[in-house]
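Engineer: Here is my input, please return the structure:
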Amino acid sequence: MKASVELRDKREARLRQQLKDTPMRPLPLFQLTGWTHFVDEKVEPPVLAAGSSPATGRKTDEQAIAYHRHLRMVPTDAMTHMQDMVVEAVHRNSGCREGLMDHVIDGPAGTGKTCLLRAMGRTAQKEIEAATDGRQQNTIPVVHITTPADPEPRVNWIWEIGSYLGLNPEPKSLAEVLEMRKHQDVTLPVNYVLETAQTRLLLIDDINRASPQHLANMLPYFDYLRDKLGISLIFCGTGASHRLHQARILAQDLTRVSEENRVRLEQAGLPTVPASPSPTALLPVTWLHPLPLHAEDQETFRKVLMGFEADLSLYRLEEHALSKHAVELHRRTGGYFKALTYVISTAAVIAIRSGSENITMKEIDAATAQLRY
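Structural biologist: Next up, the predicted model:
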């Protein structure tokens, strides 16, 4: 027991150092210490000195550059509605003994699905903790994992959850790391911790890495988490709704069951009814699309640009610096949130390093020089 506690402490110390050195790296988000840091994190813009002139050393100010490299997700009305809807579903599931529903986030790559997934998880955890008068010791309201690189073996999925919970054995040496070892099955300790820690929400990102057959092998375990432990699940990834639908058909052999039901009705002389849809086909799906800018919708894209403008911390930023170039920014990014964020954050860093402290078409041209979407 002492050895395992020491290894856990070393793991957490290493994670804290990673968060200090590179706070925006994604890896810590898939481990409890890093996720908790993300939930509590408050990203404040660098303070601008009085006047319009940058302070000495501004061009190499790592804090200012780091801030603009990682601009926050600018919420749209649709995203805010979706987030509120999913958080409410988590609360509703918590009050049910049966009938819990999963949720799916789907849409083309680069539309902000992962950002929305994490925003939902953070909001859900904050609301759960607020309802219990703050963070309770030994509780883990939210677990955030990504689909394993090799999603075929069931043990790899459990290993991802175990890694988040800190249950997997820490390698003791480089030789152990290099040694090809089969993952241990940590299903029992994972189930125990999820139950005793009162976990309410499991976020599963990058579901597009798994084929329907891979998911079919895992659905019974996810059903167990939902039906016995009362954990809501959110699946996220391009094509997630189709993959889950096909996986449910494979897992429950729904095609065969539907055909047998039709034959029984015919033999009994009863009218046949159309085949019922798969339970997964009835799941709530949040669809994200590229941000529009056309004759019927001239506001959504511009509102997002105005949100970015409010987040920028540049000395000479002109009014409507981004929104006045809305048409050109939409043409260059296609309205894809990921590409748009890249262009704006890169242009802001260029503005700091060049000393212009403003975003014009010059900075936008430089930021999109290498962009191929």
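Engineer: From now on I want contacts and neighbour counts done on CA atoms only, so please keep to that.
Structural biologist: Will do.
Engineer: So what's the residue count around Phe235?
Structural biologist: Using other CA atoms under 10 Å, Phe235 has 23 other residues around it.
Engineer: element containing it, please.
Structural biologist: Using DSSP states H and E, the element containing Phe235 is strand 232-236.
Engineer: same question, His91
Structural biologist: Judged by DSSP H and E, His91 forms part of helix 77-94.
Engineer: cool, and Thr286?
Structural biologist: strand 285-287.
Engineer: if we can go back for a sec, distance between the helix holding His91 and the chain's centre?
Structural biologist: 15 Å (CA atoms, centre = their mean, to the nearest Å).
Engineer: hmm, who's touching the helix or strand just after it?
Structural biologist: Using DSSP H and E, the helix or strand that directly follows helix 77-94 along the chain is strand 103-106. Defining contact as CA atoms under 8 Å, 6 or more residues apart in numbering, one finds that strand 103-106 is touched by 86, 113, 117, 233-241, 283-288.
Engineer: circling back to that earlier point, remind me what the helix holding His91 packs against, helices and strands.
Structural biologist: Using 3 or more CA pairs under 8 Å, 6 or more residues apart in numbering; DSSP states H and E, the elements in contact with helix 77-94 are helix 113-131.
Engineer: Give me the contacts around the helix it packs on.
Structural biologist: Counting by CA under 8 Å, 6+ apart, 38-39, 73, 79, 83-84, 86-87, 90, 105-107, 135-136, 141-142, 201, 203, 205, 234, 236-237, 288 sit against helix 113-131.
Engineer: I would like a ChimeraX command selecting only the buried ones among these, please.
Structural biologist: Entered in ChimeraX, the line below selects the buried ones among the contacts of helix 113-131, by 16 or more other CA atoms under 10 Å:
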select :38,39,73,79,83,86,87,90,105,106,107,141,142,201,203,205,234,236,237,288
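Engineer: Following up with a second sequence; could you model it the same way so I can compare the two?
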Amino acid sequence: MTNAWAAWLADYDTVGYQLARKAGWDAFVNAAPRPRFEVLSRAQMAALDEDARADYDEARRVWNANPPTIKTQQLTRAFEILDQVMASARRDGDKLRGSAVIDAEPGLGKTTIATRYARQVHRREYRRYGPYTADGSQRLPVAFIPLNAGATLKGINQQILEFYGHPQKDNHGPVRRPTRSTRSQLTEFAVDVVMSCQTKLIIIDDLHFVDFRHSNGIEVSNHLKSLANALPVTFVYVGVNLAAKRFFDEGLAGEQAVYAQMSRRATRCPVAPFSIEGDAGARAWSDLLTTLEKHLILADAQPGMLLTHAKELHRRTQGRIASLTNLIDRAAHLAIATGAETITGDILETALVDNAAQHLTGTA
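Structural biologist: This is a model prediction of the structure:
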């Protein structure tokens, strides 16, 4: 007989959204929040049979590993910047729109910021205009395009078409393989499908894979500008240390850098790690930990079980939210596996952080 937690897992186990395809993006946009389930006491857990206990523990691991998006000060500020940039999206089609660049070090939630903001845009467009355009095409308000290492002009066009599931037909009718289409054909296909689906926002993720000092990188930069010229779309670029990688000056040097168009068109959206220096920073870090600890399902969870270790958690993660959530995921797993059913100093000491956090703190 299926127990309640096995049924919950069947519906809400780890979801493998493939955001780089429209079906996966649509599933992400329309996914309902996982429903929280009852927290059992130790006595109630002891009364479960072996299968039910295993399913309950697995359901808790899935739940604990997937906290809701928290409105941190970084996310709130980024959304404010993106709202200002999107004000240009209301311009007529003959006018250029601005773009945003979410530029920061790794582990600070850049992609989360971009996808959560884009989800709001997607839902708003659907509510106002419906799922289909006037000519019957599927409306896709947002496209999410992650780049690969060594990204090229042709590769970007291919990834755009793959997101939309474009058949890549030419004027002669037959379906063409992406590798057999010319760059100009791929650009034409990309512009056509973006216009047909009335896309308003395109996210280009992992832009740090492009070397803007190399000829291929300059070519990619020029291509992105040409797409921005051709499409009534707002672009949000996401990457690691893009200013240092010469994205804004497009790899130009000296006086030429003054004429870089991207620097005039793009607005930088920095994301900083949490700092506990000063009252405001310490309070923001404490609020984050309090929100995360309320999410966890553990039999002996207590208010303050994370907050008590606020300084140590900051030391081990350097205030980076990706490292923090990794550490808390693992601590919660250990709390279940060891029977501690709460997060203690010993549990946190045993829980591993990612390699970058280990390196910076000098921990094993």
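Engineer: ok so, going back, once aligned to structure 2, how far is the strand holding Phe235 of structure 1 on average?
Structural biologist: Averaged over the aligned pairs, strand 232-236 of structure 1 sits 0.7 Å from structure 2 after superposition, using mean CA distance after the TM-score superposition for structure 1.
Engineer: okay, that strand sits on what stretch of structure 2?
Structural biologist: Using TM-score structural alignment, strand 232-236 of structure 1 corresponds to residues 234-238 of structure 2.
Engineer: Assign Ala351 of structure 1 to one of the three secondary structure states.
Structural biologist: helix (DSSP: H, G, I helix; E, B strand; the rest coil).
Engineer: thought it was touching Ile359?
Structural biologist: Yes - using CA atoms under 8 Å, Ala351 of structure 1 is in contact with Ile359, at 6.4 Å.
Engineer: okay, stretch 21-29 of structure 2 sits on what stretch of structure 1?
Structural biologist: Taking TM-score structural alignment, stretch 21-29 of structure 2 hits residues 31-39 over in structure 1.
Engineer: And for stretch 59-78 of structure 2?
Structural biologist: The aligned range for stretch 59-78 of structure 2 in structure 1 is 63-82, by TM-score structural alignment.
Engineer: And that stretch, what's buried?
Structural biologist: In terms of neighbour count (16+ other CA under 10 Å), stretch 63-82 of structure 1 has its buried residues at 64-69, 71, 73-74, 79, 82.
Engineer: Helices - which of those land there?
Structural biologist: Residues of those located in helices (DSSP state H): 64-69, 79, 82.
Engineer: which residues touch the residue nearest to Glu162 of structure 2 when sequence neighbours are not counted?
Structural biologist: Closest residue to Glu162 of structure 2 apart from its sequence neighbours, by CA to CA, 6 or more residues apart in numbering: Arg21 at 6.6 Å. Applying CA under 8 Å, 6+ apart to Arg21 of structure 2 gives the contacts 144, 162-165.
Engineer: can you check Ile81 of structure 2 too?
Structural biologist: Going by CA under 8 Å, 6+ apart, Ile81 of structure 2 touches Cys269.
Engineer: let's see 6 Å
Structural biologist: By CA atoms under 6 Å, 6 or more residues apart in numbering, the contact set of Ile81 of structure 2 is empty.
Engineer: Please compute how far the strand holding Phe235 of structure 1 lies from its chain's middle.
Structural biologist: Distance, centroid of strand 232-236 of structure 1 to centroid of chain: 10 Å (CA atoms, centre = their mean).
Engineer: One more: stretch 196-210 of structure 2?
Structural biologist: Between the centre of stretch 196-210 of structure 2 and the centre of its chain there are 13 Å (CA atoms, centre = their mean).
Engineer: Find me the equivalent region of that stretch in structure 1.
Structural biologist: Going by TM-score structural alignment: stretch 196-210 of structure 2 matches residues 196-210.
Engineer: what's the answer for stretch 307-319 of structure 2, then?
Structural biologist: With TM-score structural alignment applied, stretch 307-319 of structure 2 matches the range 323-335 in structure 1.
Engineer: Please work out which residues outside the matching stretch touch it.
Structural biologist: Counting by CA under 6 Å, 6+ apart, 290-291, 302, 305, 339-340 sit against stretch 323-335 of structure 1.
Engineer: Between which two of these is the distance greatest?
Structural biologist: By the measure CA to CA, Arg302 and Ala339 form the most distant pair in these, at 15.4 Å.
Engineer: follow-up on the earlier one: which strands and helices sit next to the strand holding Phe235 of structure 1?
Structural biologist: strand 103-106, strand 201-205 (3 or more CA pairs under 6 Å, 6 or more residues apart in numbering; DSSP states H and E).
Engineer: how big's the offset between the last one and structure 2?
Structural biologist: Same thing as strand 201-205 of structure 1. Relative to structure 2, strand 201-205 of structure 1 is 0.7 Å off (mean CA distance after the TM-score superposition for structure 1).
Engineer: State the next helix or strand along the chain beyond that strand.
Structural biologist: The helix or strand immediately downstream of strand 201-205 of structure 1 is helix 212-229, counting by DSSP H and E.
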